[in-house]
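In: coords please:
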Amino acid sequence: MTTPADELRAAVAKLRALATAAGGESWIADHYEQGTIVHPANSMRSLFRLAADGMRAAGTPHVTAPVGDWIAAMHPGVGEKLARWLETEASTWAGDEVHYRCSAQTCTLDAALAMARAINGGQS
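Out: The predicted structure is shown next:
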């Protein structure tokens, strides 16, 4: 049977794998008249692939400014911090018992589990 702690740990593993694969560094959104380009903080190379026409690039891919800002804000470093929080919550989960350490208004365990389920692609 999958426990809430198992769900949290699965989300931690997924976040860390994705953050590592994405380069593990901060991203920046640069806004231009044509659109927004998102790139690693230490490189001007866009995170988006160019549409190819034979061997030539068809242009620089852009997103809208709000989408670019969102992508840049959710860089791999954020994923690692989120993974750390979920890992901490998993280590404090009290099994199937009622959360005796917090009230419904202040409980972070339920919020962590909802986040883990969203990351894992399940119900939130």
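
In: use CA for all of it now, contacts and neighbours both
Out: OK.

In: how close does the residue most central in space within the chain sit to T3?
Out: Residue closest to the average C-alpha location in the chain (CA atoms, centre = their mean): G79, at 4.5 Å. Relative to T3, G79 is positioned 22 Å away (CA to CA, to the nearest Å).

In: one more, for comparison:
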Amino acid sequence: MTDPSPADELRTAAARLRALATAATPGPWRQHDTHLGQYGHTATVLSGERNDTELRAWLPTMSQESWDETRNVWADAAYIAAMHPGIGLALADWLEHAAQQEAYTLAEWGHRGGGGPHALAVARTINQEQP
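Out: Coordinates of the predicted model:
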């Protein structure tokens, strides 16, 4: 069995990311501090605007303080919200473009590397391989 080409790795990652992003609830998303009464506060990720929101993720802390910085879940919630499906689709487009560049460079110049090492590192991480 031969190893996949860098262009194939990039395309595989783009397809995987696009499928995940398309299946998810469209963004943008935002983080929120949700009070659970006697159970304290927890970090949540919401979609929608104002009162028309839906819960996307719940990161339990059971902290009795709002935005308790000693627990990292608020930073995690902010990151999850920032990486909503729109970002995933943009990354998939970038990876697909890098795959096209990789294939072109190999076809025209006979060597690899046209897609760039950073795009390949991202693709391998998405494909769950070592960058």
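
In: got a TM-score for the two of them?
Out: Once superposed, chain against chain, the TM-score is 0.75 (TM-score structural alignment, normalised by the length of the first structure); 106 aligned residues with a CA RMSD of 2.1 Å.

In: which residue is the nearest non-sequential neighbour of the counterpart of S47 of the second structure in the first structure?
Out: Alignment note: S47 of the second structure maps to P40 in the first structure; criterion TM-score structural alignment. Spatial nearest neighbour of P40 of the first structure, excluding adjacent residues (CA to CA, 6 or more residues apart in numbering): W27 at 4.3 Å.

In: what distance do you get for the counterpart of that neighbour in the second structure to A14 of the second structure?
Out: In the second structure, the residue matched to W27 of the first structure (TM-score structural alignment) is W29. Distance, W29 of the second structure to A14 of the second structure, by CA to CA: 22 Å.

In: neighbour count: these two, which is higher?
Out: Applying other CA atoms under 10 Å to W29 of the second structure and A14 shows that A14 carries more neighbours, namely 28 against 25.

In: that one: which element?
Out: Element membership of A14 of the second structure, judged by DSSP states H and E, is helix 6-23.

In: just checking, what packs against the helix or strand just after that helix?
Out: In the C-terminal direction, the helix or strand that comes right after helix 6-23 of the second structure (DSSP H and E) is strand 29-35. Packing partners of strand 29-35 of the second structure (3 or more CA pairs under 8 Å, 6 or more residues apart in numbering; DSSP states H and E): strand 41-49, helix 73-82.

In: counting residues, which helix of the second structure comes out longest?
Out: Counting by DSSP state H, the longest helix found in the second structure is helix 85-109.

In: in that helix, which residues are buried?
Out: 85-86, 88-89, 91-105 (16 or more other CA atoms under 10 Å).
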